[in-house]
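**Q** When you get a sec, could you give me coordinates for this:
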Amino acid sequence: MRCAPLSRFLTRLLAATAVTWAAGATCAHAGMGLAVLPGLQGDGPVTVFYPTPEADQPVRRSPFTVLVAPQAAPVQGNGRLVVLSHGSGGGPWVHTDLARALVDAGFMVALPEHRGDNARDAAEAGPVSWKRRPEEVSRAIDAVAAAPQFAPLLSLDRVGVVGQSAGGHTALSLAGGEWSPKRFLAHCEAHLAEDFNACVGTFTLLTGGWLDGLKKAVALGVLRQRFDDAEPVRAHDPRIAVAVAGVPAAADFDLESLRKPRIPLGLVTAGRDIWLTPGWHGEAVAAACTPCTRIAHLPEAGHSVMLSPAPPADVLGRTDRHLLADPEGFDRAVLPALDQRIVAFLAQHLQPLAAPR
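**A** As a prediction, the model looks like this:
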């Protein structure tokens, strides 16, 4: 049986906050179950990781090999669900290490595939996807609630959400943040050169060459055609009780709306993120939100700090490889401790119902 022990940090934090669930918890399940539920109302599939008494086995999910127990019988965990919202062009497999840390602590984890902004189809990445992502998170909760093998094991009055990059935008929205496509456009008009790939995605890079001026002109023309809607976008699901935003896309938010989030909000930031320039994204939220918890700031990390395992470089395009590459000198050995800090923050606020059995 494989069971990752809770870190000293986690034990101290849970004890200090009177969350006694973990005080004597032991991990009695053998592996991490894997199931895929159909999405509701035309959504993509929802991948679910959960505690199971069955042993893991290596399963190929190209380009990854993951250790899971496919379609295994679930066992009672701590009664709480966490929804994980992937980044642009992402999917479930780059979040399996965090999912395992959560499952080892007794949580069930659901990962919806965000339509038009996933590894199979990224045609609607950006504000088009950002508008519907919170609803997809809510329907992922509904899909788990409708699954007879999972529903009896959960209490869905308090659900956590964790998001990375565009998924971090989703987490900020569900925490009470208000944004608009017009704000996104205004940011890009003002800071296109300094935050180019936040505005244009992975279409191209600025290289310092003679084509940069043309790239910026074309980008602004497209942005002005697509993102002139000033109507504020808001999201709310009363079941969601805590949110974690990792390296979030955030330049289009009204920061006043995030000064006092409606739920506890934790932040994970990276000092050398070249996809989302920190000063207009994660750091801007951290500066505005005085009650937010800085779960971790990794000054030497890049945008892929929440991706574990990281996608192999040979499956990425040139721009993706550049934007997601770990900065020189960054040591991924720190990431298990980051996962445990996220687990601790969620456990503190979700009030787990029982130790996993």
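**Q** C-alpha only now, for contacts and for neighbours.
**A** Will do.
**Q** residues contacting the residue lying closest to R294 once chain neighbours are set aside?
**A** Spatial nearest neighbour of R294, excluding adjacent residues (CA to CA, 6 or more residues apart in numbering): L267 at 4.9 Å. For L267, the contacting residues are V244, A245, G246, V247, G282, A286, C292, T293, R294, I295, A296, taking CA atoms under 8 Å, 6 or more residues apart in numbering as the criterion.
**Q** Please apply the same query to P336.
**A** D97.
**Q** Would you mind listing the buried residues in the helix or strand hosting it?
**A** Per DSSP states H and E: P336 is located in helix 335-350. Buried positions in helix 335-350, judged by neighbour count with 16 or more other CA atoms under 10 Å: 335, 337-350.
**Q** do stretch 282-301 as well
**A** G282, E283, V285, A286, C289, C292, I295, A296, H297, L298, E300, A301.
**Q** same check, this time on stretch 299-313
**A** Those would be E300, A301, G302, H303, S304, V305, M306, L307, S308, P309, A310, P311, for stretch 299-313 by 16+ other CA under 10 Å.
**Q** what kind of secondary structure is the second one in?
**A** The three-state label given to A301 by DSSP: H, G, I helix; E, B strand; the rest coil is coil.
**Q** sorry, back to before: just checking, which of the contacts of L267 belong to helices?
**A** G282, A286 (DSSP state H).
**Q** Switch the contacts of L267 over to JSON lines; also include distance to L156.
**A** Converted to JSON lines, the contacts of L267 look like this (distance: CA to CA, whole Å):
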{"residue": "V244", "distance to L156": "18"}
{"residue": "A245", "distance to L156": "21"}
{"residue": "G246", "distance to L156": "23"}
{"residue": "V247", "distance to L156": "27"}
{"residue": "G282", "distance to L156": "29"}
{"residue": "A286", "distance to L156": "29"}
{"residue": "C292", "distance to L156": "23"}
{"residue": "T293", "distance to L156": "24"}
{"residue": "R294", "distance to L156": "26"}
{"residue": "I295", "distance to L156": "24"}
{"residue": "A296", "distance to L156": "27"}
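**Q** Here is the second sequence; please produce its structure so I can put it next to the first one:
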Amino acid sequence: MLKFNHLFNTLVLLFPIFTYASFNVGFKQINLDKVGSRPLNIAVWYPAKNSGETIAISDNTVFYGSRVIPNGKPLLSNNKYPLIVFSHGYGGSWRNLSWLAYELTGQGYIVVAPNHPGTTILNRDIKQSVQLWQRPRDLSRTIDAISIDEDLASYIDMNKISAIGYSLGGWTVIALAGGRFNTALFKQDCMTHSNLKACELVSDLGLDNPELNNSMKDPRIKAFITLDSGLARGFTPQSLKNMDIPSLVIGAGIDVGDMAVELESGYLQQFLTKSLSTYIVIPDAMHFSFMQVCKVGAVDLLNKESEGEGIICQDGGTRERTEIHRELSYLITGFLSKIFLNTAD
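**A** Here you go, the predicted structure:
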């Protein structure tokens, strides 16, 4: 298994990842199909002109947020901006990766992130959550929506689209990029690895529904990144081998008890084409290290609400979460910059 190593990190740090100047970050929301059967609340971060008041988003008693210019005017550039679509984890929301969206926008990307109905913190509707195949489609619909947005469509390079998914969002972007899930394979694997969190979610996510065996690929995706992905072992080895776009698979080295990195992200690494895929395990990261930075006292506050919930704010080593995030930013921005700087317009 390829673990995170100092040589690779050094190469990433030396790579000229800060190709773009540092941009001000504009922010808007798109409410798609509000009266339909699957409405999407989509968050959008984009490079903006330095005008207008800023507000804090994703900031609450537990997590630090970031300051953005609401509905700010987009910043005109000589080149169009690459697009990144985000997918959050089970029971999360677009806010969980808002810190990363802010960082990437500051380097010249436009980032879009929907809340997936049925699997967000404020929407656990079982009728929606069991339609897991809708998650990749949510991302395709999000790309469709931003591609015709009257404010931003003309600023986006639609030939440079990537996807980043955390936890269940990792499964989502793999399916979006061409991975084929097989319910029979998943069921069989859970007989051997029943301790995995994924195997406890069969009823909640409809993981035995044959609809999941269909292709959910969106050919517009040119690269993808997974952050401590779950449900990986349901993807067929052949479909992973057939994926012909670059990927960055990042796992958390310290298991929270039911998401061993060797059995999830490590499974992907076995079959993805080595020349196109990079696999890195951050030794002192836990599953929740990929979420926002927690405020002082957040662990106690969460544990008072629900015993054990404070694990969301815990990391596995001596480093602060801000340091882990800094490492993630270098790795992710370096990976994306290398791909899209070498992609012909």
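**Q** Helix or strand: which one has the residue nearest to R294 of structure 1?
**A** Per DSSP H and E: L267 of structure 1 is located in strand 265-270.
**Q** Kindly report the same for W130 of structure 1.
**A** helix 127-145.
**Q** contacts for that helix?
**A** Contacts for helix 127-145 of structure 1 (CA under 8 Å, 6+ apart): 37-40, 43, 46, 83, 85, 110-112, 114-117, 150-151, 156, 166, 169-171, 173-174, 181, 227, 233, 235-237.
**Q** what's the mean distance for that helix versus structure 2?
**A** For helix 127-145 of structure 1, the mean distance to aligned residues of structure 2 following superposition is 1.7 Å (mean CA distance after the TM-score superposition for structure 1).
**Q** dump the residue contacts of Q164 of structure 1.
**A** Per CA under 8 Å, 6+ apart, neighbours of Q164 of structure 1: S85, H86, G87, A245, G246, V247, P248, M306.
**Q** What's it aligned with over in structure 2?
**A** Aligned counterpart of Q164 of structure 1 in structure 2: Y166 (TM-score structural alignment).
**Q** How about its match: what's its closest non-neighbour residue?
**A** Counting by CA to CA, 6+ apart, the residue nearest Y166 of structure 2 is L227, at 4.6 Å.
**Q** cool, R61 of structure 1 as well?
**A** W93 (7.6 Å).
**Q** can you tell me which residue in structure 2 aligns to the one you found?
**A** In structure 2, W93 of structure 1 lands on R95 (TM-score structural alignment).
**Q** how far away is the equivalent of G316 of structure 2 over in structure 1 from T65 of structure 1?
**A** Under the alignment (TM-score structural alignment), G316 of structure 2 pairs with P327 of structure 1. Distance of P327 of structure 1 to T65 of structure 1, computed by CA to CA, to the nearest Å: 25 Å.
**Q** Kindly report the same for L172 of structure 1.
**A** 31 Å.
**Q** rewinding a little: the aligned partner of the residue nearest to Y166 of structure 2 in structure 1 - how many residues pack around it?
**A** Aligning on TM-score structural alignment places L227 of structure 2 opposite G246 in structure 1. The number of residues packed near G246 of structure 1 is 31, by other CA atoms under 10 Å.
**Q** Ok, S247 of structure 2 next?
**A** 28.
**Q** on that earlier part again, report the aligned residue range of structure 2 for the helix holding P336 of structure 1.
**A** By TM-score structural alignment, helix 335-350 of structure 1 lines up with residues 325-340 in structure 2.
**Q** Tell me how far the matching stretch lies from the chain's centre.
**A** 13 Å (CA atoms, centre = their mean, to the nearest Å).
**Q** Repeat that for stretch 75-83 of structure 1.
**A** Worked out by CA atoms, centre = their mean, stretch 75-83 of structure 1 lies 18 Å from the chain centre.
**Q** what's the answer for stretch 59-76 of structure 2, then?
**A** For stretch 59-76 of structure 2 - counting by CA atoms, centre = their mean - the centre lies 18 Å from the chain centre.
**Q** again, but for stretch 307-317 of structure 2
**A** Worked out by CA atoms, centre = their mean, stretch 307-317 of structure 2 lies 20 Å from the chain centre.
**Q** Quick one: residues in contact with that stretch.
**A** 254, 284-286, 288-289, 293-294, 298-303, 321.
**Q** Could you list which of the residues you listed belong to helices?
**A** Those of these lying in helices (DSSP H): A298, V299, D300, L301, L302, N303, R321.
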